[in-house]
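Participant: sequence and predicted model, in that order:
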Amino acid sequence: MSIEYIPQMFWVQIGDLEVPDKMPTFILKYTGKINIALGKPASQSTTWRNFSASRANNGNRASHFSSGSCSHTEHETTNWWQVDLQGMYSIASVFIVNRDTQITGYYGYFLQDIEVHVFQEAPSSGLPNGTVCATHIPAMGANATLQCEAPVIGRYLRIYRRSSETVETPKLVFCEVEVYGRPVTTCGGMWG
């Protein structure tokens, strides 16, 4: 990510003359992308051992499970991981780092049948009811970028494990979640 400051001179009309204003103004131009989920409050449906939700948005992309950078839910039929972005954003994509990338043939199934939902208000702990941003059906490899079909506006992002499977891998495990988008502002109560 880079931020570029562009000096912008404003002119003042004095009679028939246009003269430069005394103070140049700088316009902030965003020229890259930033992970808007980094270090924000995270939660998950359940926690297996001490593999908490906050491990998945701490900026550490290490994928080996023993590195302490992975989150992990208990075995259950509906699993989810969530981040509170602490503001309204237009969300464009989500980047997910899978567990133990050297053996993703097995661990890729932990991230099969996932769906990304975005909410403007805090969601309930039940089934998905937000705006769908993206879905990923096949087993995931080392990592994946899930592009929203169209940018979705919201404050909370939740990743669901859509599968109702109850044998072998009914859990949600990943080592980093990065969310990319831009802040939105309100104008007369409307998002824009």
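Facilitator: The structure has been received and is ready for your questions. This is a predicted model, so every value here is computed, not measured.
Participant: all contacts plus neighbour counts: C-alpha atoms, from now on.
Facilitator: Noted.
Participant: K171 against T73, yeah?
Facilitator: Yes. Applying CA atoms under 8 Å, one finds K171 in contact with T73, separated by 5.5 Å.
Participant: joint contacts of those two?
Facilitator: Where contact means CA atoms under 8 Å, 6 or more residues apart in numbering, the residues bridging K171 and T73 through contact with each are N79.
Participant: dump the residue contacts of V94.
Facilitator: Contacts of V94 (CA under 8 Å, 6+ apart): T145, L146, Q147, C148, V177, E178, V179, Y180.
Participant: which helix or strand contains the fourth one?
Facilitator: The one in question is C148. C148 is part of strand 143-161 when elements are defined by DSSP states H and E.
Participant: list the contacts of the helix or strand that that strand is followed by.
Facilitator: Next helix or strand after strand 143-161 toward the C-terminus (DSSP H and E): strand 173-174. Contacts of strand 173-174 from elsewhere in the structure, counted by CA under 8 Å, 6+ apart, are A56, S63, C70, S71, H72, T73, I96, V97, N98, R99, F110, L111.
Participant: secondary structure added to the residues you listed, as a markdown table?
Facilitator: Listed next are the contacts of strand 173-174 as a markdown table, based on DSSP: H, G, I helix; E, B strand; the rest coil:
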| residue | secondary structure |
| --- | --- |
| A56 | helix |
| S63 | coil |
| C70 | coil |
| S71 | strand |
| H72 | strand |
| T73 | coil |
| I96 | strand |
| V97 | strand |
| N98 | coil |
| R99 | coil |
| F110 | helix |
| L111 | helix |
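Participant: redo those residues as JSON lines? Include distance to K29 and neighbour count.
Facilitator: Listed next are the contacts of strand 173-174 as JSON lines, based on distance: CA to CA, whole Å; neighbours: other CA atoms under 10 Å:
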{"residue": "A56", "distance to K29": "29", "neighbour count": "31"}
{"residue": "S63", "distance to K29": "34", "neighbour count": "21"}
{"residue": "C70", "distance to K29": "34", "neighbour count": "30"}
{"residue": "S71", "distance to K29": "35", "neighbour count": "27"}
{"residue": "H72", "distance to K29": "38", "neighbour count": "28"}
{"residue": "T73", "distance to K29": "40", "neighbour count": "24"}
{"residue": "I96", "distance to K29": "27", "neighbour count": "23"}
{"residue": "V97", "distance to K29": "29", "neighbour count": "25"}
{"residue": "N98", "distance to K29": "33", "neighbour count": "28"}
{"residue": "R99", "distance to K29": "36", "neighbour count": "30"}
{"residue": "F110", "distance to K29": "39", "neighbour count": "22"}
{"residue": "L111", "distance to K29": "36", "neighbour count": "30"}
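Participant: structure two is appended below for comparative analysis:
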Amino acid sequence: MKSLLLFLKSQVFGLTVETLNGERNGDFEQQKENHGAKNVAPQGIPYQSSYYGQKEQAKRVIDGSLASNYMEGDCCHTEKQMHPWWQLDMKSKMRVHSVAITNRGDCCRERINGAEIRIGNSKKEGGLNSTRCGVVFKMNYEETLSFNCKELEGRYVTVTIPDRIEYLTLCEVQVFADPLEVDGTEASDSSESVDGTEAPASPESDVELPIASGMNVDLTNKSFMFPKESDINHVKLLPEKAMSLKAFTLCMKVLLNVPENRETILFSYRTMFYDELNLWIERDGRIGLYMSGDGIIFPRMKFKSEWNHLCLTWESKYGRTEFWLNGRRSATKVYHQKNTVRSGGIVLLGQDQDSYGGDFDKTQSFVGQIKDLKMWNKVLPLRSLKSLFKGREIGNGNIFDWSSLSYSMIGNVAEV
């Protein structure tokens, strides 16, 4: 499946240490006066991951105009794809104070939610592994937000929507930055030659690169193996549908290799500020479900050297929540009645997210194997849940399905 990335205008600005951190929404001419840095974006070279229309679209993002009507030619727009991106080559290494982006004004304001601004010295894969400057939580139509990059250094500025299939649209990007000087001379970027070919770049020490990824991969008869305790190893899952849920069924098989009396994360879905859906093995072996607050506890799962089949169902109207273990209903409880699971988050296997997409604790990491994960945006009937445990065909999950899974593996994770 392809995703569309729509770009709005972006400009990059510099902020002094005296200015407020984080998002800013205000007078950019005043910012320039305060920072003493100019918008260098118009002098750069723009690229993007794909083109919904003409390739000239990429340049519209740095034309100095905050006009935000895509249909009138004000913005750039990618195809719908996994982690779409727009990137600016500033032609030399710069000290970036701030970056401002302008959202589309005529349609689809929510597409930009979750976008990340990244600064670095490699244009490989659109700079998706560069250092993060900021994250867009939410933007209104035509809105311009400025992000304090705290003098991050690099040649490339990237705006991307990570970990989901989406369009990226930007109407303006502004970059406020100063040339990076070394011994009185402006530094050049040795990672790229004059003819535009990229030389080998040293990886950033704080970034773990994906070791494998795939779109709609059939993993039948395979599993993800997490060999040891780690604060790195994980798998990011990309849903087929937006995870705005008033009901769900989540099923998977797990083979544990952890001692008793240890918390272990089974499934982590987090938006910017909330744990939307986390499934745990508690210290005493019981199963814990946490959805944006206090959780509920289900009976203990036996720690055996064998596969266990787990299914969890929940619906919002009455709050009916059921936990199934190896084809049998283990418990039924009422939980989070009238609640909604919010979309726009990150789904991980292997790690619990103490913050959006990060802050992992290796003492809670999953160790063992996971396979046959499926998820629906509805509660499956009893007969289907029993059939699923017996290995019978009941149809594909419409959010995740093991026979057509989109994912990225990070760290020491293997398909076996």
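Facilitator: Nice, I can see it. Everything numeric in this text was worked out from a predicted model, so none of it was measured.
Participant: quick one: TM-score?
Facilitator: Between these two chains, after superposing, the TM-score reads 0.70 (TM-score structural alignment, normalised by the length of structure 1); 153 aligned residues with a CA RMSD of 2.6 Å.
Participant: so which of the contacts of V94 of structure 1 hold up in structure 2?
Facilitator: Among the contacts of V94 of structure 1, the ones whose aligned partners also stay in contact in structure 2 (both residues aligned by TM-score structural alignment, their matches' CA atoms under 8 Å) are L146, Q147, C148, V177, E178, V179, Y180.
Participant: among those residues, which one has the most neighbours?
Facilitator: Of all the kept ones among the contacts of V94 of structure 1, the highest neighbour tally under other CA atoms under 10 Å goes to V177, namely 30 neighbours.
Participant: surely that residue is within a strand?
Facilitator: Yes. V177 of structure 1 sits within a strand when classified using three-state DSSP.
Participant: just give me the match in structure 2 for it.
Facilitator: V177 of structure 1 maps onto V173 of structure 2 when the alignment is built from TM-score structural alignment.
Participant: I'd like the distance between that match and E276 of structure 2.
Facilitator: As judged by CA to CA, to the nearest Å, V173 of structure 2 and E276 of structure 2 stand 31 Å apart.
Participant: kindly report the same for R164 of structure 2.
Facilitator: In this structure, R164 of structure 2 lies at 16 Å from E276 of structure 2, with CA to CA as the measure.
Participant: of these two, who's got more company?
Facilitator: A count of neighbours by other CA under 10 Å puts R164 above the other of R164 of structure 2 and E276, at 26 against 22.
Participant: does that one touch W85 like I think?
Facilitator: No. The criterion here is CA under 8 Å, and R164 of structure 2 misses it with W85 at 11.8 Å.
Participant: now the contacts of V94 of structure 1 in a markdown table, with distance to Q13 of structure 1?
Facilitator: Converted to a markdown table, the contacts of V94 of structure 1 look like this (distance: CA to CA, whole Å):
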| residue | distance to Q13 of structure 1 |
| --- | --- |
| T145 | 51 |
| L146 | 51 |
| Q147 | 48 |
| C148 | 47 |
| V177 | 51 |
| E178 | 48 |
| V179 | 45 |
| Y180 | 42 |
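Participant: just flag the most distant two among the residues you listed.
Facilitator: Checking those against each other with CA to CA, the farthest-apart pair comes out as C148 and V177, at 14.6 Å.
Participant: tally up the residues packed near I34 of structure 1, please.
Facilitator: Count around I34 of structure 1 with other CA under 10 Å applied: 15.
Participant: from what I can see it touches S93, true?
Facilitator: No. Look at I34 of structure 1 against S93 with CA under 8 Å: they stay out of range, at 11.2 Å.
Participant: joint contacts of the two?
Facilitator: With CA under 8 Å, 6+ apart, I34 of structure 1 and S93 have common neighbours Y180, G181.
Participant: before we move on, the earlier item: of all the contacts of V94 of structure 1, which comes closest to Q44 of structure 1?
Facilitator: Nearest to Q44 of structure 1 among the contacts of V94 of structure 1, counting by CA to CA, is V177 at 12.7 Å.
Participant: please tell me how far that closest one sits from F65 of structure 1.
Facilitator: The value you get for V177 of structure 1 to F65 of structure 1, if CA to CA is used, is 15 Å.
Participant: how about H136 of structure 1?
Facilitator: H136 of structure 1 is 22 Å from F65 of structure 1, where distance means CA to CA.
Participant: what of F119 of structure 1?
Facilitator: F119 of structure 1 sits 30 Å away from F65 of structure 1 when distances are taken as CA to CA.
Participant: same deal with T145 of structure 1?
Facilitator: 20 Å.
Participant: among those two, which residue is more densely surrounded?
Facilitator: Neighbour comparison, T145 of structure 1 and F65: the larger count goes to F65, with 18 against 15 (by other CA under 10 Å).
Participant: need the counterpart of the more buried one in structure 2.
Facilitator: Mapped onto structure 2 by TM-score structural alignment, F65 of structure 1 lines up with Y70.
Participant: with V83 of structure 1 instead?
Facilitator: Going residue by residue (TM-score structural alignment), V83 of structure 1 aligns to L88.
Participant: hmm, back to that, so how far is G105 of structure 2 from the match of F65 of structure 1?
Facilitator: The gap separating Y70 of structure 2 from G105 of structure 2 is 8 Å, by CA to CA.
Participant: now do K123 of structure 2
Facilitator: Using CA to CA, which is the criterion applied here, K123 of structure 2 is 29 Å from G105 of structure 2.
Participant: more crowded one of those two?
Facilitator: Relative neighbour count places K123 above the other of K123 of structure 2 and G105, with 22 against 19, counting by other CA under 10 Å.
Participant: the more buried one: what's it in contact with?
Facilitator: With contact taken as CA under 8 Å, 6+ apart, K123 of structure 2 is in contact with Q87, Y156.
Participant: so what's the closest residue to T160 of structure 2 other than its chain neighbours up against?
Facilitator: Leaving aside its chain neighbours, T160 of structure 2 sits nearest to W85 (4.2 Å; criterion: CA to CA, 6 or more residues apart in numbering). By CA under 8 Å, 6+ apart, the contact list for W85 of structure 2 reads L5, Q48, S49, T78, G126, L128, T158, V159, T160, I161, L168.
Participant: how about a cut-off of 6 Å?
Facilitator: Under the criterion of CA atoms under 6 Å, 6 or more residues apart in numbering, the contact partners of W85 of structure 2 comprise Q48, S49, V159, T160.
Participant: what's the closest of the residues you listed to E23 of structure 2?
Facilitator: Closest approach between the contacts of W85 of structure 2 and E23 of structure 2, by CA to CA: V159, at 15.0 Å.
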